[in-house]
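[1] missing the sequence, but the structure's below:
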């Protein structure tokens, strides 16, 4: 069997009941292709009235419409400053029902870019016909008032730097702790007060503001992955304002940070083994023997680069943490598995560039060394506020051992994650509780049985917690299901959004 070689450019291919809707009048037009929104005009507290009564000025941006909203910096004290929220909208092509806000996940994903660059991937044609599809960057993200931390060179060191000490040793913990302390301090210095106000509860309050100034009495919302947690949080805060919410790739709000680490390490390891089983049936697989044999080889490969990192052509080093990132990235979609084979083969030959390219795609790093967005900074900032953390070495070592037992290949590299947020300059106030959202309209929760990032059991748990939640299951591989699975899922989602159709039972797509 001759080895396959593909150019590094191949890595780029991996990226790729009836409710009454009111207050959805046609927007007014100004000259030059500008439109004005018509807020609902609802009664709110006096200090919030200037925000809820603001009129969006939509201006053409290519084939779409773009606008900027303002929101309170601190929802608990609306008079103490404001932030900006960037929005992009594709107007409904047919008879409009209302607005549909879309969040791609993360936290830190740009809903603006998601809609502006890949609306057909995000939302099907039937929804584009009946809704104004609105992408937005949550607070702290992208074009909205962003979390900012370090320049590209320092980000490279933070993400790809090699700590020479043994993982988990006192020396290793001390060095990682100091690196994370410096990173957090840089974020505080560059971002200011916003850093303490990018939590999911604050973002959910922003969602209600956007709903009102878009002119919708109820929120229609499609949230993927972390976006499901944002949507569920909104439902918990504003159950009477829920319209049709679809939460795809759901997160269980009750999970702790360690429980997330265990579930995801097991999920990605299961996806890795599914890839290996598929790979071993082909003629060009870089592995041989049984699935267990191949899994052992992956473990040895990770141990090898941990002991002796590989140097890339740009001078960066590929260590075990970066290689795990490179492995995880293609596991989000079974369609990317062939590229994962290319990456594994290149590392087996002692080459680092393809793996670094995969890690770069995951981290948002461009080929010229710049970073295309602030997703890494935003991801850290939001999670540090949404969960609680404990960096006691004994506790972290016990957690790391639990991870290694649960997922022997991936788990060892998911440990010690509390260090980063335990060093965060803003104290976490995250409270992981079940969300019932009593009184909310029906809420669709979608779970994929082979989802490595948001395991299926999380969707089951969320659907059970929500007073009006109902589960739609997709039996398959990959992260999230709408627009990525089959007609059963797509039709169920679109019928719910357009007609309010709630399945009599889980359609088990």
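    Good, I have the coordinates. Note that the structure is a prediction, hence the values are computed from the model and not measured.

[2] contacts, neighbours, all on C-alpha from now
    Fine.

[3] Show the residue spans covered by the strands in the protein.
    Residue ranges of the strands in the chain, as given by DSSP state E, are 28-29, 35-36, 57-61, 64-72, 82-90, 98-103, 131-136, 219-224, 242-248, 310-311, 317-318, 443-450, 469-477.

[4] Could you check these and tell me which one is nearest residue 47?
    strand 64-72 (9.7 Å; C-alpha to C-alpha).

[5] Between strand 82-90 and that closest one, find me the angle.
    Angular relation of strand 64-72 and strand 82-90 on a 0 to 180 degree scale: 160 degrees, by axes from the mean of the first three to the mean of the last three C-alpha atoms, to 10 degrees.

[6] and the comparison structure, right after this:
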């Protein structure tokens, strides 16, 4: 029900159906990630207790051993394409490094030349919950800018609780189907209670199926893990590209270890200083901006299924969603119908990238036509949640909630607080505001209290850090990039005047040239650089 932050593993222009599964970038409805409190750089005595971890050696082997679903099918292909894999041991609890351990999954694609090797470049595609290992082996290892692949070993590390690194587990497939279909716009006390039970049941399942790890998957802990990985890779500094939530993880690392930052790109930036409520409200407005951009584009096509004028389009879409609340549509799966919640998820998912707009036009046309076929919208919702054809879900949503609920206090503590905020959310987005306000209850019943608080991140002593913002980004609004770049003592803002979520390696020669130059030379873009 909550929508997590991610970016594409596959080029969406070429493969809509596969790319949508990982195209989206920020948790619309879960609590805002924060940098784990007012952290400071780790002191040498603290690190001395971690010597067994910092001194470990990696046992690299060809990727291809059996991996947890749903990524196992990529394993053989990854082996054949020159990827190597390893595990890194990290302490479950950094306050007790002699206790239990977590094993992180790491994948590497060596630099392929020509030119001098620059070191390891760690990549994080977002989430929280997106697998960096799958992003590397399924996309970046072959489709990242050629000049970057030539000079850097590309490295993907699944954060603790994510992907192949001791993933958080919550609901099984049938229970997830019910959870994703739950009404997100309750009309009365009974529907409100049902929604609250759904959130509580999800949290309780996470607690019972994940155990002690559930309280140790915060971004602050993941940032400390990154420093261990940096060390065991033999690098003096961390070179890093983070997208969406990955920008928050990168900022947390820079705050903890500013003098170990190398060349760092934060693309589709989050603002660590804002509250969970503000994050959700800003994102609601961001999706409204993206929806209006979609409508302007839609009006130029004969197959546009919505009125050209924005108010009329809002009324038409709202009426369609309200009708689904009463009567879900049939789909190609005889056991599942398209509910209002799933249709909303599918629509919002398509707003993450303009490459998905043609498919959204077709999906809305099919659902609103005489056939009333909800198959395409259900498929978009399933792809967003990473639901496989066999009904199995990846751990994405479980990790997304687990990380976000630790990183900052919940946006709302109960239904009364949501109702009081509804006017603000509906003003931000007349169609989507109500659903996005209610999904912000995700963390209200979480079994672990938040360990982080929103605050400014300055990272004094860090070298230039490039922050990238897209002006009509639905999931990480442009104002967040401006704010983060201003907070960081060494922040440099690169603006992309365009649509979609994140900007690097998405088709802009201007953006790609500026960021690739920075990664290869360390020279950031000139101040006030804007790409169109």
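    Yep, it's here. Keep in mind it's a predicted model, so treat the numbers as computed, not measured.

[7] that older thread, indicate which one of the strands of the first structure is closest to residue 195 of the first structure.
    Closest among the strands of the first structure, once you apply C-alpha to C-alpha, is strand 82-90, at 11.8 Å.

[8] how about that closest one, aligned to which bit of the second structure?
    Against the second structure, the aligned range for strand 82-90 of the first structure is residues 101-109 (TM-score structural alignment).

[9] what's the average distance of that stretch to the first structure?
    After superposition onto the first structure, the mean distance of stretch 101-109 of the second structure to its aligned counterpart is 0.5 Å, using mean C-alpha distance after the TM-score superposition for the first structure.

[10] Now tell me what touches that stretch from outside.
    Residues outside stretch 101-109 of the second structure that contact it (C-alpha atoms under 8 Å, 6 or more residues apart in numbering) are 63, 82-93, 133, 136-137, 141, 153-160, 164-166.

[11] ok, of the residues you listed, which come out buried?
    If you count burial by 16 or more other C-alpha atoms under 10 Å, the buried members of those come out as 63, 83-93, 133, 136-137, 141, 153-160, 164-166.

[12] Quick check: the aligned residue for residue 114 of the first structure in the second structure?
    Looks like residue 114 of the first structure aligns to residue 135 there (TM-score structural alignment).

[13] do residue 184 of the first structure as well
    If you follow residue 184 of the first structure across to the second structure using TM-score structural alignment, you land on residue 203.

[14] show me the contacts for residue 505 of the second structure.
    Taking C-alpha under 8 Å, 6+ apart as the definition of contact, the neighbours of residue 505 of the second structure are 144, 145, 511, 512.

[15] Pipe the strands of the first structure into JSON lines and attach distance to residue 203 of the first structure per row.
    Supplementary listing: the strands of the first structure in JSON lines, determined by distance: least, C-alpha to C-alpha, whole Å:
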{"stretch": "strand 28-29", "distance to residue 203 of the first structure": "28"}
{"stretch": "strand 35-36", "distance to residue 203 of the first structure": "24"}
{"stretch": "strand 57-61", "distance to residue 203 of the first structure": "22"}
{"stretch": "strand 64-72", "distance to residue 203 of the first structure": "10"}
{"stretch": "strand 82-90", "distance to residue 203 of the first structure": "10"}
{"stretch": "strand 98-103", "distance to residue 203 of the first structure": "11"}
{"stretch": "strand 131-136", "distance to residue 203 of the first structure": "11"}
{"stretch": "strand 219-224", "distance to residue 203 of the first structure": "13"}
{"stretch": "strand 242-248", "distance to residue 203 of the first structure": "16"}
{"stretch": "strand 310-311", "distance to residue 203 of the first structure": "41"}
{"stretch": "strand 317-318", "distance to residue 203 of the first structure": "36"}
{"stretch": "strand 443-450", "distance to residue 203 of the first structure": "19"}
{"stretch": "strand 469-477", "distance to residue 203 of the first structure": "21"}
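
[16] could you measure residue 513 of the second structure against residue 418 of the second structure, distance?
    Using C-alpha to C-alpha, to the nearest Å, we find residue 513 of the second structure at a distance of 44 Å from residue 418 of the second structure.

[17] residues in the second structure aligned with stretch 259-269 of the first structure?
    Under the alignment (TM-score structural alignment), stretch 259-269 of the first structure falls on residues 278-288 in the second structure.

[18] Show me what counts as buried in that stretch.
    Across stretch 278-288 of the second structure, burial judged by 16+ other C-alpha under 10 Å covers 279, 280, 281, 282, 283, 284, 285, 286, 287, 288.
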